[in-house]
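Chemist: need a structure here:
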Amino acid sequence: MRTLTILFLILFCAISTGAAQTLKVGVYHNPPLVSPTPDGRADGLFIDLLETIAARQGWQLNYYPGSWSDCLARLETGEIDLLPAIAHTPERAERYDFTEETVLSNWGQIYLHDDVQAETILDLDGKTVVVKRKDVYYQGGQHDLISLVKNFGIELKYVEVDGYREAFEILDSGLADAALVSRIYGSLNHADYNIEQSPILLSPIEVRLAFAQGMAPLRQQFDSVLRDWKTSQPSLFYDSQSKWLDPHGSTVTRDFTVPQSANVVILFILCGTLVFLRHRNRSASRELKQKDLELKKQREAQKTMDREMIELKQQYHVLFEENRSAMLLIDPDKQQIVDGNKAACLFYGYERVQLAGTSIADIAADQESRDAFDPASLMMTPDGHLQGRHRLGNGTLRDVEMFTGPMSVGGRSLLCSIIHDITERLGAERELANQRDFLQSIIDGVVEPLMVIAPDFRVLLMNKVAAQEVPNRDDTQALFCHQISHDSDQPCHGDDHPCPVLEVQATGKPVTMIHNHKAADGSTKIVELYASPLWNDDGSLFAVIEGARDITARLEAEELLSENQKRLNYLAHHDPLTALPNRLLFDDRLERALAMARRKEMKVALLFLDLDRFKNINDTLGHGLGDQLLKGVGERLLGCVRETDTVARLGGDEFLVILDQVQDFQMVTTMAQRIRHGLAQDFTVDGHQLFITASIGISLFPMDAQNARELMKCADIAMYHAKQEGKDNYQFYRPELNRRVHEMLDLERGLRKALNGAELELYYQPQFELETGQLTGMEALLRWWHPERGMVSPSVFVPIAEETGLIVNIGEWVLREACQQICAWQDEGLAPPRVAVNLSGRQLRERDFIDVVDQVLIDTDLDPRWLELEITEGILMENVQENILTMAKLQARGIDLSIDDFGTGYSSLSYLSRFPVSTLKIDQSFVGSMLDNREQSAIVDSILALGKSLNLKVIAEGIESEAQHDFLNSKGCHQGQGHLFGEPLPAAQFRDQFLVANPELFGSSLPLPS
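Modeler: As a prediction, this is how the structure comes out:
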């Protein structure tokens, strides 16, 4: 029996030891809440509570001291398990797992230098304030100092330090006007300094304990014990608060009963003593005054020394410790590293104690690197700048740039070296050189002169043919294009010699023009220049690529020189593609028409035409076929107008028509209708049957404008309105259109601000199984809360976003926000359904669209199966082949795809079967009228039958009545969404209504409408 008992005890001890869990606790200097001790442990209010709970729960605590910033970073990366005494904020709650129970409340307190007076935050305007780096009262809280300063429109100068003690030291030295510390630290420590407490309070917070993510069970154990303590008095919780926050306790005054005679004696003695002390003080006051003067001088001298010492410490801290560049102190005689800053430890992969004493030979991988730390070699490089290769702690070699110079530290002659990692830069330079060589080899293969010209006319690159035409110059890279083309110090100018570079900068489009060039042998030749823009990634002009074709022989073939001159003049004033007047000739004819109209008191009409969807034809069938179509449009327009009228090509797919001698509005209307009907006829180009329409804006002189420039502007605005009205129509200019354009521009500016601010919000509308009532999904819907206009309808701002290209950034924001919301709900332990996000055509056409989706999924860590992307039928039919490839890539990642607004895009069955989609969404326009309209009902029946034949799920949008629900359910429609089931709701309301209050909706039956 005794043996059995011993074995049981041994087994129990082994189990207890095995069950103990070791926790890594971060500690930093923040007395009396938490502070490291010299013996490697810690003390403070939070440590008392934590160690008692750890002993009760069987935890083993290991303490890891560091600065406040270091502890925060370690907690986020998981290097430590928990951090005591941390303020709770919404932003931090997303990164750390806070205890539910609050240990104490705290707030920020402003302390002032004794020479400074301040009653409110406004009194601090222009003053210097010492703050603790990453402190919640400084930044990150709801009412932190930075937010208050911004809201009140004042300016402060900040001095960031690592702790409150350093903040009080700097304030006491007079180097700052004020300091921001916690209420607790200030109340316990401000009496040690020559500073004053101000009435300025800010950012009340709850101080808790935070665990690293994924440690919820331990956090719950801590909360349980602390909750019991807080509901019981007395308890360790209240004892610890008294111990650390009121260490001296309350003074209790005791009453003593003394006889009256004794009181008289005592009073007498006190009076005598008072007289004696007064006499003595008179004689000692003079000595005290003298000593006081001496003490004041000593104090001032000490303050000066303290300020200088603090400044030196700050300078060292900023220049060495906090420098983002790796810095090493090296003993040149021993060829050893003496010390390195944080950046050096991070770069080389050594702890600081490991780095100190490391031999130069261990990190210098080549002779150039060793020379950087050799005083004799440094004599050969006066600037101390060398490049080499360094070996990191893991053996990796990196290219570095070193700046080394002598430095005296504590009487020792050392070398200070700043190291920059240039591995990527050198690789990029090599890649750039390879690309430049490759590009040079390509353009050298072109038989005509070719140059790449910067906006300031400098030649960046040219091929061999162009270089051969430069007279007597070897340094061709230093030349300007006009020096090469016609040996002039001035750029091309004038109507007879326009500059192609300036023309491309002005229009942003390719241009073609005729020039006279001087050849290397001094002869003159006529060349046709063609120039196109090269854009930077941010949309700015990088350069212009210009080619030249010698057309001298072609022009000389003309019989007479006068004919050649006519030809040159014609080419200078006409579009080379369509032979229509170009902008130069158009401007002249418009001015002439207006001048004649003024003299004869007649009217002039200007028609501004922009071809609809021409870019799709150009991108799909090629620019060659697009050019042929533009020529056909020009010929068709000439056939629609009178001989006295002018048809011009402005550039790209824009045309202008001048109607002079206009009698009335009917004449202009008739002409606009004739042009529309003329363009409505199909074009046959290289065997392709093409259809094109135009949006036409019309302005009238003198009713709409008094000069050519304003008349053009009015016609442009009217054309823009025609685009908004659905294209393929004409619109006359009206003053309210101008206001409408300004309103659209104002909305565009507001939309750009909204994207960077907090005005955009996602609403979520539930989707239900019609037969069972189960919650099967939700659709993310974008809302814009304009600060002045209130809720702006998506039908208003989405077209603006599409036209300006903002829809790409907005679409990425919506996708990221929806994915983050799903993950947030899943982290709460909720079970949200799959979220459907709408895609725009612009997003789908972006080359990096797939990369954007991949990056969002990586950043949010969302399983792709929880994401569904909706694409409208009309968008899918614009670029069918490319869209099929893009959708296949999305499907391969596990993302569900659906066709939105199905039935409105005229897709064919053959195409539909090729799209890798799983869902069809019936447009709400069909659902809304299907009960009263046989045609709409037939369309719904056809879509349901089509979905069934292709084994696709069908969702009906816009279900608002029980009759619609019953009809669709009887027809076999799978799912639906609409106001009958629930309106779009903000995320918080959706969570409370569908995921928390009614969790049975997901995966169980929802009562169907009666």
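
Chemist: going forward, measure contacts between C-alpha atoms and count neighbours the same way
Modeler: Fine.

Chemist: Pull out the buried residues from whatever helix or strand residue 405 lives in.
Modeler: Using DSSP states H and E, residue 405 falls within strand 397-409. By 16 or more other C-alpha atoms under 10 Å, the buried positions in strand 397-409 come out as 398-406.

Chemist: Dump the residues you listed to a markdown table, plus distance to residue 180.
Modeler: Shown next, in a markdown table, are these (distance: C-alpha to C-alpha, whole Å):
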| residue | distance to residue 180 |
| --- | --- |
| 398 | 43 |
| 399 | 44 |
| 400 | 41 |
| 401 | 41 |
| 402 | 40 |
| 403 | 39 |
| 404 | 39 |
| 405 | 39 |
| 406 | 39 |
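
Chemist: which one of those sits closest to residue 1000?
Modeler: residue 398 (57.9 Å; C-alpha to C-alpha).

Chemist: My read is that the closest one contacts residue 423, right?
Modeler: Yes - with contacts counted by C-alpha atoms under 8 Å, residue 398 reaches residue 423, the gap being 5.8 Å.

Chemist: burial count for residue 924?
Modeler: When neighbours are defined as other C-alpha atoms under 10 Å, residue 924 has 18 of them.

Chemist: Tell me how far it lies from residue 918.
Modeler: Going from residue 924 to residue 918 by C-alpha to C-alpha, to the nearest Å gives 19 Å.

Chemist: what does residue 614 give?
Modeler: When residue 614 is compared with residue 918 (using C-alpha to C-alpha), they lie 32 Å apart.

Chemist: Tell me the spatial nearest neighbour of residue 362, not counting adjacent residues.
Modeler: Nearest in space to residue 362, with sequence neighbours left out and distances taken as C-alpha to C-alpha, 6 or more residues apart in numbering, is residue 391 at 7.1 Å.

Chemist: burial count for that neighbour?
Modeler: Residue 391: 17 neighbours (other C-alpha under 10 Å).

Chemist: Does it touch residue 398 like I think?
Modeler: Yes - between residue 391 and residue 398 there is a contact at 6.5 Å, judged by C-alpha under 8 Å.

Chemist: following the strand or helix carrying residue 795, which helix or strand comes up?
Modeler: Per DSSP H and E: residue 795 is located in helix 794-804. Using DSSP H and E, the helix or strand that follows helix 794-804 towards the C-terminus is helix 806-827.

Chemist: I'd like the structure of this one too, to check against the first:
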Amino acid sequence: MTIAFPRGIGSKLLLIVLPGMLIGTVAMFLAFERIDERGRMAALQLRLDNFTITLAAALVKPLWEFDDSTVERLFAATADVPELLEARLVNADDIVMAIVRGHRAEPEGTTALHKTMALVQKSPAGDIAVGRLEVSFHDGLVQDEIHSQRAGGLLVLIGSFLLLGGATLIAVRLIVARPLSRLRDSLFRNASTQTREPLVWQARDELGEVVGAYNQLLAEIDQHNRDIHHLAYHDPLTNLPNRQLLEDRLGHAIAVAERHQRQIAVLFADIDNFKVINDTLGHKQGDRLLNTVAERIAATVRGMDTVARWGGDEFVLVLETISSPGEAASVAEKLIEAVGVPVALNTTLIRIGVSIGISLYPQDGRDVTTLIKNADMALFEAKGRGRNTFHFFDQAMNNRALRRLDIAVALRHAIAQDQLELYYQPKVDTRSGAIVGAEALVRWRRPGEGIIPPGDFIPQAEESDLIVAVGEWVMRRACAQVLSWRQQGFGDIPVAVNLSPRHFQRERDIDRIIALVEEAGLPPALIEIEVTESTVMRDPDLAIALLWRLRDHGFGIAIDDFGSGYSNLAYLRRLPIRTLKIDRAFVADIDQGKDGAEIVRAIIAMANALGLGLVAEGVETEAQLRFLRESDCTVAQGFFFSRPLPVAEFEPLLRASDPPAFAARPVLARPVAALS
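Modeler: A predicted model of the protein is given here:
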């Protein structure tokens, strides 16, 4: 048989308290009864003593005078004493003269009390013993009284216990069980719902303190839940809604717009050149800039619109209930103006731009994913058109995006399947017309499509590590070609190879370039590494260290497109460069006016002062060539001399001159006479 024990704390308390009360009450009752019994027995003993003394005093004289009748009469009267068990009179000769017993026989289980007293007659001659008196009392009456009192006491005890137990039961339920039940119910209720309802409590006892702590815990849990919810849906840096909350709000806005036939605009904004600023000034200043931009964007839109941080330096805005695309364009213009206000960072005043792509509901998409994707595509288009501007999405962008994706996927196979080719563009001495080197330029001949322009696949490769693999392929082929020209008797032809900024983010990529040239057995001096100014500015210290490593191994270093980037002269002095390549945009401006020509002259003068070599890119007219020659720019390249050519078409340029010394060999397409 299984014994079911109570589970409630009130019942458990009663299970402990009531037996204790019962045991305590019974113990007290027995103790009081014992004390009462002792008192009654002491009183009985006292009565026995008094009775014996009184009777003895009355019997002495009759015994002395031999008055037997008086003795018998006095002695017989003792039989009426209720407690008397036996009285015995013994004379001086120890002869029992009289015995009297009480009317009640000795009860079973009673106790007898005995008293003996000598009977002495006082005389002038002295005290004379005339006999002795022996008296015995029993405690039967006392026991009867005790039993009678015990029965009444038990009734009182039971009644008291029931009364006290009931009061205890009520007190436990009111003071302990019911409050604990309220606390338990509150715990269950708050655990099963999202809301936290505090427990109202008036008492100031220990339970009141527990409830107070419980209510405080509820408040803290509620606050923590609010904090967690906020963190789950907001960006911790800018405190703007994050991607998840943005998608939720945009989904709701789409539902409302569909129901009421309204338009929505999604603006995808990206800070121009943020990575350069972040890397140059540090992440702390970059975070300050992000906060500033977030505040400016939020201040530009309406309260009903949503501004969210998408990630990094990207923000997405949802403009609800717009009347026309022009309204979205107006907001974009305000954003560009607001963000363009200079920002003071680390004592440096920075002017930044923002590029914005815009998609519209319903024409550009009817769901969250499509609208954001199309706005992102429009952003890409805005960046491609010069940055710090905005552009609306159109379907042609989607086609171009699909094209970029197709190229990015196919390019991986192109490297493995050897679909890439190297073209070479000659570098020409502006005075003699001799070829003094070449620049290796990669082309992709895609089966079924033909030659894909570098502008279509190089940007895709730059976005991933594919550009590193492309660069290694170019270096390997360029080394093999220089060795091939040497074997064919063309001499040592220096070749320039462009390296991507990604090569200067990891030391192992530069080590791999060095290893490729060493494996080919080619002197590194015949390879010139071309890098852009932006390559150095991404991580100047690392880039400079890696450029010096290349220079120490014997490679030539050239700055490509000089003047188009930051042109930071402080870093220029630290770079181990040998050659500056004047950007084609400045060369094109030579024909346009005095300012363009003066810029080129300034670059040439600076390079000559620093002892650097010069190459002018993009020479397309005879006037440009004449200006460069007169300005003491010794080397040029461009379509005026030759387009980039495959090896089979480039080698005839190398064979065209006599004598065979490479440095004296003129350009076949433009003989020396035409350049003078």
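
Chemist: on that earlier part again, which residue numbers in the second structure go with the strand holding residue 405 of the first structure?
Modeler: Counting by TM-score structural alignment, strand 397-409 of the first structure pairs with no residue of the second structure.

Chemist: do the same with stretch 98-109 of the first structure
Modeler: Under TM-score structural alignment, there's no match for stretch 98-109 of the first structure.

Chemist: One more: stretch 517-527 of the first structure?
Modeler: Using TM-score structural alignment, stretch 517-527 of the first structure pairs with nothing in the second structure.

Chemist: got the contact list for the residue nearest to residue 618 of the first structure when sequence neighbours are not counted?
Modeler: Nearest-residue entry for residue 618 of the first structure: residue 626, 5.0 Å, with adjacent residues in sequence omitted and distances by C-alpha to C-alpha, 6+ apart. The contact partners of residue 626 of the first structure, taken as C-alpha atoms under 8 Å, 6 or more residues apart in numbering, are 614, 617-618.

Chemist: got the residue ranges for the helices in the stretch 351-500 of the first structure?
Modeler: Ranges of helices within the stretch 351-500 of the first structure are 352-355, 360-363, 367-371, 375-378, 423-444, 464-468, 481-486, 500-507, based on DSSP state H, counting those that start in this stretch.

Chemist: Adding mean neighbour count and distance to residue 674 of the first structure as columns, could you present those in CSV?
Modeler: What follows is the helices of the stretch 351-500 of the first structure, written out as CSV (neighbours: other C-alpha atoms under 10 Å; distance: least, C-alpha to C-alpha, whole Å):
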stretch, mean neighbour count, distance to residue 674 of the first structure
helix 352-355, 15, 83
helix 360-363, 16, 81
helix 367-371, 17, 79
helix 375-378, 15, 83
helix 423-444, 13, 47
helix 464-468, 18, 49
helix 481-486, 20, 46
helix 500-507, 18, 30
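
Chemist: and the ones you listed as a markdown table, adding distance to residue 280 of the first structure?
Modeler: Listed next are those as a markdown table, based on distance: least, C-alpha to C-alpha, whole Å:
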| stretch | distance to residue 280 of the first structure |
| --- | --- |
| helix 352-355 | 61 |
| helix 360-363 | 72 |
| helix 367-371 | 76 |
| helix 375-378 | 70 |
| helix 423-444 | 80 |
| helix 464-468 | 104 |
| helix 481-486 | 98 |
| helix 500-507 | 93 |
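
Chemist: which residues of the stretch 451-600 of the second structure fall in strands?
Modeler: Ranges of strands in the stretch 451-600 of the second structure, per DSSP state E, counting those that start in this stretch, are 495-498, 527-532, 556-562, 579-582.

Chemist: To residue 119 of the second structure, which of these lies closest?
Modeler: Comparing these by their distance to residue 119 of the second structure (C-alpha to C-alpha), the top pick is strand 527-532, with 146.7 Å.

Chemist: Show me how far that closest one is from its chain's centre.
Modeler: Distance of strand 527-532 of the second structure from the chain centroid (C-alpha atoms, centre = their mean, to the nearest Å) equals 44 Å.

Chemist: Alignment lookup: residue 553 of the second structure to the first structure.
Modeler: Counting by TM-score structural alignment, residue 553 of the second structure lines up with residue 893 in the first structure.

Chemist: what's stretch 836-851 of the first structure aligned against in the second structure?
Modeler: Counting by TM-score structural alignment, stretch 836-851 of the first structure corresponds to residues 496-511.

Chemist: three-state assignment of the residue nearest the centre of the second structure?
Modeler: Nearest to the mean C-alpha position of the second structure, by C-alpha atoms, centre = their mean, lies residue 231 at 8.6 Å. On the three-state scheme (DSSP: H, G, I helix; E, B strand; the rest coil), residue 231 of the second structure is labelled helix.

Chemist: Tell me who's in contact with the aligned partner of it in the first structure.
Modeler: In the first structure, the residue paired with residue 231 of the second structure is residue 571, using TM-score structural alignment. Residue 571 of the first structure sits next to 513-514 when contact means C-alpha under 8 Å, 6+ apart.
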